[in-house]
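Undergrad: Have a look; sequence and predicted model below, questions after that.
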Amino acid sequence: MASMIDGVDQRTQLVGQNRLELLLFSLGTKQIFGINVFKVREAMPCPALTQIPLSHPVIRGAAHIRGKTISIFDLSMGVGGQAVDDLSNSFVIITEYNRSIQGFLVSSIDRIINTSWQDILPPPSAAGRNNYMTAITKLDGELIEIIDVEKVLAEVIGADETVS
């Protein structure tokens, strides 16, 4: 129990140190993506999905996780890529914002990195305002695209992007 509390304390102190943690993952290509760990509740192997009739194509189904029914969005499709095809080897990142819980289907999960906000850069202006990226950073010479999952949700289900 003490080690868990130490971990929580360490993560909450990141804000005061101008640092953040990113969960890195892939969507079936060589590109590495990231999401701020503060938005993530958990990551897990893809559970059994139940199809939702007449739903948006990005919504791959619903899963029963920890007593809640959660919509699972194919994040690759949400950012304009191909659908994640091998669900048996895929993962779901469970996120929470605006008191809403949802899951994002991804091909693989890499790791969590601790980085400085100074290393976080705005997305390239050529990407346009309607792009799914909220920022970019580099790790070991590789570009990491930090995904704006709120924007993906807003485009799929019309969710409000403002955080309450």
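TA: Thanks, I have it. Residues are numbered from 1 along each chain as shown.
Undergrad: Only C-alpha atoms from now on, for both contacts and neighbour counts.
TA: Fine.
Undergrad: Where do the helices of this protein begin and end?
TA: 2-13, 75-78, 149-157 (DSSP state H).
Undergrad: now the strands for this structure?
TA: For the chain, applying DSSP state E gives strands covering 19-26, 32-36, 40-45, 59-65, 68-74, 91-97, 100-106, 108-116, 133-139, 142-147.
Undergrad: Using CSV, lay out those together with distance to P53.
TA: Converted to CSV, the strands of the chain look like this (distance: least, Cα to Cα, whole Å):
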stretch, distance to P53
strand 19-26, 28
strand 32-36, 29
strand 40-45, 24
strand 59-65, 9
strand 68-74, 12
strand 91-97, 21
strand 100-106, 18
strand 108-116, 27
strand 133-139, 29
strand 142-147, 27
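Undergrad: Mean neighbour count and distance to Q10 for these - can I get that in TSV?
TA: As requested, these are arranged in TSV below (neighbours: other Cα atoms under 10 Å; distance: least, Cα to Cα, whole Å):
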stretch	mean neighbour count	distance to Q10
strand 19-26	19	11
strand 32-36	22	15
strand 40-45	15	16
strand 59-65	18	27
strand 68-74	19	29
strand 91-97	20	20
strand 100-106	21	24
strand 108-116	15	11
strand 133-139	17	22
strand 142-147	18	22
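Undergrad: can you pull the contacts of the residue minimising distance to the centre of the chain?
TA: The residue lying closest to the centre of the chain (Cα atoms, centre = their mean) is I35, at 4.6 Å. When contacts are counted by Cα atoms under 8 Å, 6 or more residues apart in numbering, I35 touches 22-24, 146-148.
Undergrad: Pull the number of nearby residues for E155.
TA: E155 has 16 neighbours, counted by other Cα atoms under 10 Å.
Undergrad: same deal with L153?
TA: Counted with other Cα under 10 Å, the neighbours of L153 add up to 18.
Undergrad: Is it correct that it is in contact with I147?
TA: No. Here L153 does not reach I147: they are 11.3 Å apart, not a contact under Cα atoms under 8 Å.
Undergrad: One more to weigh against that first structure:
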Amino acid sequence: MSYTEDMTSSDSLLDHVDARTNLAGTNKMEILLFSLGGEEKFGINVFKVKEVSQAGKITRTPNMPGGVDGIVSLRGHVMPVLNLAKFMGVKETAPHQTMMVAEYNTHILGFLVKDVDRIIRVDWDKVRPTEGMLSDKGALITAITNLDDGSLVSILDVEQILSDAFGEAIVGNVEKVEAGHELCVFFADDSMVARRKITEVLDKMGVKHIQANNGQEAWERLRGMADGAQSSGQDLRDQIQVILTDAEMPVMDGYVLTQNIKNDKRFEGIPVVMHSSLSSDANRAMGKRVGVDYYVPKFDSQVLSSTLRPLLT
């Protein structure tokens, strides 16, 4: 991890958007480091964060979910404010007032933290998933990585935190796909919440599915399927009609996965749909740069199903 940037002002998050767009296909990400008051360092993908500011006056409202301190108005946006220390079980010695303003699934919200440190650039293959590992923070941590000094950074699973705070998105009525043969979607996502909701949508559509937990696992399985189809003289498109991938995943991200797929002629004619909570124009541009055919923000079951339906023939 050779790149660091001091977090001296909120403007620094926006100064290098074009440079961060150039990360597409490099299997690198930028993480904003922050503290919740203890010794542990936490991180969140910079692309999720619009700015860092003081929280200002937080207004309590009735029936606020646990861990949500209230709402705040910032430059015309009224947003919920989540207290990350409460979610992570970290005791606050004083009320936290630093707020990371994040855009998630086209919604704006604030995360209260003790302080923000700096931005680091890391290789995704140095980021390790936490599934199957013991953690006192449970499913709220999606991955870990090491700093140059050997200390650990815990990367938040924002999808799980928002699910715990506000409940999972409801998958409503989804129309079945009518086809004269079996249809299959291959999807990759490191979030348990996302995999569960994607599975629910595909089941309601009546579509078979194969899943992987990160881009590396997905690529190994896809390449194995392509090898098998090639050796048997079959058309891979008869086995997989669509590949659906998350953007940020440990080991290999969705941009490199897409790049690998598009560089392998055996996958020609199989569309790649990127399904990501990173909903900014910059992320769409990153997807387009590596060959993503369609970009769908998480998580709207109707948008997802309507995007997939014409591709399933």
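TA: Done, it's in. Note that the coordinates shown come from a computational prediction; the quantities given were computed from them, not determined experimentally.
Undergrad: What does the TM-score come to for these two?
TA: TM-score for the superposed chains, counting by TM-score structural alignment, normalised by the length of the first structure: 0.87, backed by 159 aligned residues with a Cα RMSD of 2.3 Å.
Undergrad: Map A154 of the first structure across to the second structure for me.
TA: Matched to the second structure by TM-score structural alignment, A154 of the first structure sits across from S163.
Undergrad: And for that match, the neighbour number?
TA: Residues lying near S163 of the second structure (other Cα under 10 Å) number 12.
Undergrad: quick one: contacts for it?
TA: With contact taken as Cα under 8 Å, 6+ apart, S163 of the second structure is in contact with 169, 193.
Undergrad: now do the one 3 residues further on
TA: Residues near F166 of the second structure by Cα under 8 Å, 6+ apart: P65.
Undergrad: ok, now how distant is it from P80 of the second structure?
TA: Distance, F166 of the second structure to P80 of the second structure, using Cα to Cα, to the nearest Å: 11 Å.
Undergrad: Check the separation of the first and last residues in stretch 14-31 of the second structure.
TA: Using Cα to Cα, the two ends of stretch 14-31 of the second structure sit 14 Å apart.
Undergrad: ditto for stretch 115-129 of the first structure
TA: One end of stretch 115-129 of the first structure sits 25 Å from the other (Cα to Cα).
Undergrad: Can you tell me what V17 of the second structure aligns to in the first structure?
TA: Under the alignment (TM-score structural alignment), V17 of the second structure maps onto V8.
Undergrad: Pull the number of nearby residues for its match.
TA: Per other Cα under 10 Å, the neighbour tally for V8 of the first structure reads 11.
Undergrad: gap between stretch 125-141 of the first structure and the chain center?
TA: Remark: stretch 125-141 of the first structure is offset 14 Å from the chain centroid, using Cα atoms, centre = their mean, to the nearest Å.
Undergrad: now do stretch 145-155 of the second structure
TA: In terms of Cα atoms, centre = their mean, the centre of stretch 145-155 of the second structure is set 20 Å apart from its chain centre.
Undergrad: again, but for stretch 139-154 of the first structure
TA: Chain-centre distance of stretch 139-154 of the first structure: 8 Å, with Cα atoms, centre = their mean.
Undergrad: what about that stretch, how long is it end to end?
TA: 29 Å.
Undergrad: winner for burial among the helices of the first structure?
TA: Mean neighbour count (mean count of other Cα atoms under 10 Å) peaks for helix 75-78 among those, with a mean of 22.
Undergrad: quick one: it aligns where in the second structure?
TA: The aligned range for helix 75-78 of the first structure is 84-87, by TM-score structural alignment.
Undergrad: Identify the residue of the first structure aligned to N260 of the second structure.
TA: Per TM-score structural alignment, there is no equivalent position to N260 of the second structure in the first structure.
Undergrad: and N260 of the second structure, what is it in contact with?
TA: So N260 of the second structure contacts W219 (Cα under 8 Å, 6+ apart).
Undergrad: What strand or helix carries it?
TA: If you go by DSSP states H and E, N260 of the second structure is part of helix 254-262.
Undergrad: For the nearest residue to S164 of the first structure once chain neighbours are set aside, grab the count of nearby residues.
TA: Excluding the flanking residues, the one nearest S164 of the first structure by Cα to Cα, 6 or more residues apart in numbering is N98, at 5.4 Å. By other Cα under 10 Å, 12 other residues sit near N98 of the first structure.
Undergrad: what do we get in the second structure for N98 of the first structure?
TA: By TM-score structural alignment, N98 of the first structure lines up with N105.
Undergrad: I'd say its match and A169 touch.
TA: No. The pair N105 of the second structure / A169 is not scored as a contact, 11.2 Å apart, by Cα under 8 Å.
Undergrad: any shared contact partners between these two?
TA: Residues touching both N105 of the second structure and A169 (Cα under 8 Å, 6+ apart): F299.
Undergrad: What's the separation between V256 of the second structure and D18 of the second structure?
TA: Here V256 of the second structure is placed at a distance of 18 Å from D18 of the second structure (Cα to Cα).
Undergrad: T258 of the second structure too?
TA: 20 Å.
Undergrad: all helices for the stretch 201-313 of the second structure, in order.
TA: 215-232, 254-262, 281-290, 301-308 (DSSP state H, counting those that start in this stretch).
Undergrad: Return the most buried member of these.
TA: helix 254-262 (a mean of 23).
Undergrad: re earlier: what lines up with the residue nearest to the centre of the first structure in the second structure?
TA: Match for I35 of the first structure (TM-score structural alignment): I44.
Undergrad: From E217 of the second structure, how far out is that match?
TA: I44 of the second structure sits at a distance of 23 Å from E217 of the second structure (criterion: Cα to Cα).
Undergrad: again, but for L134 of the second structure
TA: 21 Å.
Undergrad: and if you look at F187 of the second structure?
TA: 11 Å.
Undergrad: repeat for Q54 of the second structure
TA: As judged by Cα to Cα, Q54 of the second structure and E217 of the second structure stand 40 Å apart.
Undergrad: likewise G56 of the second structure?
TA: Applying Cα to Cα, the value for G56 of the second structure to E217 of the second structure is 44 Å.
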